[in-house]
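K.L.:
Pasting the sequence and the predicted coordinates here, then a few questions.
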Amino acid sequence: MKILSWNVNGIKAILRKGALQPVINDYDVIMLQEIRTNEIPLDIALSGSNLFPFPSKKKGYSGVLTISKIKPLSVIKGLGINEFDEEGRVLTIELDDYFIINAYFPRAGDDLNRLDYKIKFDLEIEKFMLELRKRKPVILCGDLNVARDKIDSTFWDEKEPGLTSEERGWINKILSTDFVDTYRFINGNKIEYSWRSYLEKWKAMRIDYCIVSSEIKDRIKDSKIIKIEGSDHYPVYLEIL
């Protein structure tokens, strides 16, 4: 199973740049975040894959899209919580062996005005993942908007969104018990970043992940950041045996 996850920072924009079309048929499942539209562009609609959009109610904002060559057993849109679901943040497909969750986590905000919202989302998606895991293993991919540790960021200020102790505390808690950061599992302490600031070129962080429930960690064949230009994020890749 070859999986690609990518915050495209606007699906229409990345298609205009010609960055998505070359890879659209190279993976079994592609998960896009921050699609910013409720329309499926023709380039994707004609791909022949199964398409599962979950846009935000607010135009030009957020939203996720999962593209799967495999027809899912079921599709779950959202977490069942309006304040998150109206922003189009989570879409889950169920395959034979596992659930695959496409997630765009909220950003805590430049002045941390959405930190409480972000932490509430973290806790709710954790509950959701654990409930699904009772049925079969879980794969979560997406923009989690948090850097785990100092090696995952070119700068360090715990008042910055994505670097707060609250955000890092949550992700490191689940990764110490129930789930595996596949990039670190394969690459050890290699330093790479999945996001770069357009405005402040020295700022970069690894905030995009593929995480799997621990019972399938031995099935992880590869996990990496792919240097495809077109967004302020690079896509992340996961291959499961």
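P.N.:
That came in fine, so what should we check first? What you see is a predicted model; the values in this text were computed from it and never measured. Numbers count the residues shown, from 1 in each chain.
K.L.:
Every contact and neighbour count from this point should use C-alpha atoms.
P.N.:
Fine.
K.L.:
for the residue most central in space within the chain, helix, strand, or coil?
P.N.:
Nearest residue to the geometric centre of the chain (Cα atoms, centre = their mean): Gly142, 0.3 Å. Assigned state for Gly142: strand (three-state reduction, DSSP: H, G, I helix; E, B strand; the rest coil).
K.L.:
Might you report the residue contacts of the nearest residue to it once chain neighbours are set aside?
P.N.:
Take Gly142 and drop its neighbours on the chain: the residue closest to it by Cα to Cα, 6 or more residues apart in numbering is Ala103, 4.9 Å away. Shown in contact with Ala103 (Cα atoms under 8 Å, 6 or more residues apart in numbering): 33, 64, 89-91, 140-144.
K.L.:
how would you label Ala103: helix, strand or coil?
P.N.:
Ala103 is classified as strand under three-state DSSP.
K.L.:
Taking the chain centroid, which residue in the chain is the extreme one?
P.N.:
Extreme point of the chain relative to centroid (Cα atoms, centre = their mean) is Leu46; 23.9 Å.
K.L.:
Now do that one against Ile40, distance only.
P.N.:
10 Å (Cα to Cα, to the nearest Å).
K.L.:
what about versus this one:
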Amino acid sequence: MNLYSWNVNGIRAVINKGEFARFMAAHNPDILCLQETKAQRQQVELDLPGYHEHFYSAAKKGYSGTAVFSKTAPLQWRDGLPAELVEQFQLAADSYGSPNDEGRVITAEFAGFWLVTCYTPNSKGDLSRLALRAKAWDPCMLAYLQGLEAG
């Protein structure tokens, strides 16, 4: 299985420059995970026959976002982190609000495995989100992944 993960830093620019088509032709991924798509699905001119696609966009247009393209249909898609974990780890405590408004995590269940693509919050140049990362985001993601692993 060929699985790729790519921080595109804006999917529309990557498509318009031909980089996306070249990547797909060169690598023919079974699964492709994208981070920092910075677009709503309806803003993306993309047709990939043979792929099941799922976009999870930020509420704020032009910000963050993730997407998954898979040749095999997943059993289910999940967007974001479970509300109980967001609450438990106080992820909505910073000025950005709920991380589930930022389109950062897509989980897909396949026969025999879970796939999680994640666009982790940046700590920012002024380190304003460092506490969020260290004390909330990272422990929350670990708990989420351990929960998936435990079944």
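P.N.:
Done, it's in. Computed from a predicted model, the values in this text were never measured in an experiment.
K.L.:
tm score of chain vs chain?
P.N.:
These two chains, once laid on top of each other, score a TM-score of 0.83 by TM-score structural alignment, normalised by the length of the second structure; 134 aligned residues with a Cα RMSD of 1.4 Å.
K.L.:
Please list which of the contacts of Ala103 of the first structure are also found as contacts in the second structure.
P.N.:
Taking both residues aligned by TM-score structural alignment, their matches' Cα atoms under 8 Å as the threshold, the shared contacts between this structure and the second structure, drawn from those, are 33, 64, 89-91.
K.L.:
Among those residues, which lie within helices?
P.N.:
Secondary structure assignment (DSSP state H) places none of these within helices.
K.L.:
counterpart of the longest helix anywhere in the second structure in the first structure, which residues?
P.N.:
If you go by DSSP H, the second structure has its longest helix at helix 138-150. Counting by TM-score structural alignment, helix 138-150 of the second structure pairs with residues 122-134 of the first structure.
K.L.:
contacting residues around that stretch?
P.N.:
Contacts to stretch 122-134 of the first structure, defined as Cα under 8 Å, 6+ apart, come from residues 79, 99, 105, 138, 170, 213.
K.L.:
Same check on stretch 71-90 of the second structure?
P.N.:
Contacts for stretch 71-90 of the second structure (Cα under 8 Å, 6+ apart): 30-31, 50-52, 54, 56, 92, 98-100, 103-111, 135-137, 139-140, 143-144.
K.L.:
now swap in stretch 47-59 of the first structure and tell me
P.N.:
If you take Cα under 8 Å, 6+ apart as the criterion, stretch 47-59 of the first structure is touched by 24-25, 35-38, 40, 45, 62-71, 77-78, 85-91.
K.L.:
Give the PyMOL command for selecting the buried subset of the residues you listed.
P.N.:
In PyMOL, the members of the contacts of stretch 47-59 of the first structure classed as buried (16 or more other Cα atoms under 10 Å) are selected with the following command:
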select buried, resi 24+25+35+36+37+38+40+62+63+64+65+66+67+68+77+78+85+86+87+88+89+90+91
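K.L.:
would you list every one of the helices in the first structure?
P.N.:
In order along the chain, the first structure carries the following helices (DSSP H): 11-16, 42-45, 82-85, 115-133, 165-175, 182-187.
K.L.:
so how many other residues sit close to the closest residue in space to Cys210 of the first structure that isn't next to it in sequence?
P.N.:
Once flanking residues are discounted, Cys210 of the first structure sits nearest to Cys141: 4.2 Å by Cα to Cα, 6+ apart. Other residues within reach of Cys141 of the first structure, judged by other Cα atoms under 10 Å, total 27.
K.L.:
ok, now Glu36 of the second structure?
P.N.:
The burial metric for Glu36 of the second structure, expressed as a neighbour count using other Cα under 10 Å, is 25.
K.L.:
What does it correspond to in the first structure?
P.N.:
In the superposition onto the first structure, Glu36 of the second structure corresponds to Glu34 when matched by TM-score structural alignment.
K.L.:
ok, now which ones touch the residue nearest to its match when sequence neighbours are not counted?
P.N.:
Setting aside the residues directly before and after it, Glu34 of the first structure is nearest to Ser62 in space (Cα to Cα, 6+ apart), at 4.3 Å. Contacts for Ser62 of the first structure were tallied using Cα under 8 Å, 6+ apart; they are 33-36, 55-56, 87-89, 104.
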